[in-house]
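[1] Sequence below, structure please.
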Amino acid sequence: MDKALMRILILGGTGEASALVRGLPPGLDATLSLAGRTSAPKAEPVPTRSGGFGGAEGLGAWIVEHRIGCVIDATHPFAARISANAAQACAATGTTLLAIRRPAWDPVPGDRWIDAADMAAAVLALGDTPRRIFLTVGRLEVGAFAVAPQHDYVVRAIEPIGDALPVPRLTTIAARGPFDVQAETAFLAERGIAVLVSKNSGGAATYGKIAAARALALPVVMVRRPAKPAVASVADAAGALDWLKAL
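    Next up, the predicted model:
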């Protein structure tokens, strides 16, 4: 590998990023960057920084200052802003960029998906009739549902949501996946969930809820992924490791 490519910045916060840093071959100087939205992130075996860079310009300056040879964008499929900033910063600095783009989920027979272009569309898809809704969209997105206070909400997130969803009937559950199908099926049934709202995150870690909803014949409001820049990409951490070795 060229010495200029031995210093790597990994934009993380996902299982793919964790698998990548744990599988890095010797001799690479890698830094893992997290958005800083989780108060107690899992410890990783590489130096880790937390917080934003200050947009594309700030990221570009950080890349130059730290003599980064390549950037691997292993952020969440819904982290559109940092992916756009990474593409812009790498283009401006002439830095090699690879994205890990986990495949989206596709419906299978038995699924009752309701397509939603964004969170606002997901709120409308719930309708006016009060129902018990399971929100698994993350604490930063739950506020969109405040305009539909007639529903009874169950929210699961890694971090406490505070007052992000000011509605009369709200149950919050702090938990971190993965969650298996059996546990999710029991959870949905015991809580009397009528509708599941989910981002189309893809991957295995949170698919249990989708399979559980299918088993219980529950509708799922599935929020589409935001658009991301067209850059070189692989599907998983193994693909990124192969890419690094090829350098």
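[2] make it CA atoms for all contacts and neighbour counts henceforth
    Noted.
[3] The residue nearest the centre of the chain - nearest residue in space that isn't next to it in sequence?
    Centroid check for the chain by CA atoms, centre = their mean gives residue 76 as the closest residue, at 3.1 Å. Leaving aside its sequence neighbours, residue 76 sits nearest to residue 14 (CA to CA, 6 or more residues apart in numbering; 6.1 Å).
[4] The one you found and residue 215, how far apart?
    27 Å (CA to CA, to the nearest Å).
[5] which residues in the chain form helices?
    Along the chain, counting by DSSP state H, helices occupy 15-23, 55-65, 80-93, 119-125, 181-191, 208-215, 237-246.
[6] Please provide the structure for the following sequence as well, for comparison with the first:
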Amino acid sequence: MRILLLGGTSEARALAARLHPDVEVISSLAGRVPDPALPVGEVRIGGFGGVGGLRNWLGEHVVDAVVDATHPFAATITANAAAACAELGVPHLLLARPAWPPGDAIVVMSDVQAAEAVAEQGFSRVLLTTGRTGTAAFKDSDAWFLIRAVTAPDAEALPAHHQILLSRGPYRYEGELELLRTHRIDALVTKNSGGAMTRPKLDAAAALSIPVVMVERPALPPDVLTVSTVDDAVAWVRTTGRS
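    Below is the predicted model:
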């Protein structure tokens, strides 16, 4: 059996390892992160060129199924995979890690709304963890930002007052407490990525009574079979392979 695994997440790497070597897994990474953590098995890096490009790739490589285990905010590739698989009749599964309960967070629907919330609440020292593409919305803010990202944002997308911290999880609770205290952070802005690797920042913020602004996830494509654990994804792949 051969599957295309749309990856780039810890869940995708775990799934590839669980299936190898019984299943031929082709893991696809977007290529936006330098020196990415690579899964076992074959890896392709780069985009497909929209729905049409993915549809052509699937036709040329004759895969038995597609598993989308991309980041919860990778809305474009998730929508493209759903459309291409539906057109071709290729079995398709979405592995979506559970979202974090928002608790007392200020929930917003976009980076722009998050920037508006920072201004409205008068936050002055913000830990910003929305990724390298999420900084542009804060460009005109008067606040100071500690911007934590895997790769540096473009210079023209940065707010006037900031410090960049290049870092990659997983993170530990004690380290997050120290980070928030050292930089006198008074607000955390994050996306609802879910998962355990970056959850400690929320626990540390709660312990220090630091408000959280949380960007909600984009809606998933309708009528796509979705599971929330690697175990369930493994079971689906093995069942699909026997059908």
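[7] Tell me who's in contact with the aligned partner of residue 9 of structure 1 in structure 2.
    Aligned against structure 2 by TM-score structural alignment, residue 9 of structure 1 finds its counterpart in residue 4. Counting by CA atoms under 8 Å, 6 or more residues apart in numbering, residue 4 of structure 2 touches 25-28, 63, 65-67.
[8] let's see 7 Å
    Contact analysis of residue 4 of structure 2 by CA atoms under 7 Å, 6 or more residues apart in numbering lists 25-27, 63, 65-67.
[9] ditto for residue 238 of structure 1
    Contact analysis of residue 238 of structure 1 by CA under 7 Å, 6+ apart lists nothing.
[10] measure the aligned partner of it in structure 2 to residue 23 of structure 2 for me?
    When structure 2 is aligned by TM-score structural alignment, residue 238 of structure 1 is paired with residue 231. The gap separating residue 231 of structure 2 from residue 23 of structure 2 is 15 Å, by CA to CA.
[11] do residue 228 of structure 2 as well
    20 Å.
[12] for residue 65 of structure 2, same thing?
    Applying CA to CA to residue 65 of structure 2 and residue 23 of structure 2 gives a distance of 11 Å.
[13] Comparing the helices of structure 1, which comes out most buried?
    helix 208-215 (a mean of 21; mean count of other CA atoms under 10 Å).
[14] Which residue range of structure 2 does that helix align onto?
    Counting by TM-score structural alignment, helix 208-215 of structure 1 falls onto residues 200-207 of structure 2.
[15] Over to stretch 66-77 of structure 1?
    Using TM-score structural alignment, stretch 66-77 of structure 1 pairs with 61-72 in structure 2.
[16] how long is the matching stretch end to end?
    Distance between the two ends of stretch 61-72 of structure 2: 26 Å, counting by CA to CA.
[17] So for that stretch, what gets flagged as buried?
    63-72 (16 or more other CA atoms under 10 Å).
[18] Then stretch 222-229 of structure 1?
    222-225, 228.
[19] What is the burial count for the closest residue to residue 226 of structure 2 other than its chain neighbours?
    Spatial nearest neighbour of residue 226 of structure 2, chain neighbours left out: residue 94 (4.7 Å); criterion: CA to CA, 6+ apart. Residues near residue 94 of structure 2, counting by other CA atoms under 10 Å, number 22.
[20] Can you pick out the most distant pair from the buried residues of stretch 222-229 of structure 1?
    Largest separation among those by CA to CA: 222 and 228, giving 18.1 Å.
[21] Which residue comes closest to the alignment partner in structure 1 of residue 92 of structure 2 once chain neighbours are left out?
    In structure 1, residue 92 of structure 2 lines up with residue 97, judged by TM-score structural alignment. Spatially, and ignoring its direct neighbours in sequence, residue 97 of structure 1 is nearest to residue 71 (4.9 Å; CA to CA, 6+ apart).
[22] Redo the contacts of residue 4 of structure 2 as TSV? Include distance to residue 114 of structure 2.
    Formatted as TSV, the contacts of residue 4 of structure 2 follow (distance: CA to CA, whole Å):
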residue	distance to residue 114 of structure 2
25	38
26	36
27	33
63	40
65	37
66	34
67	31
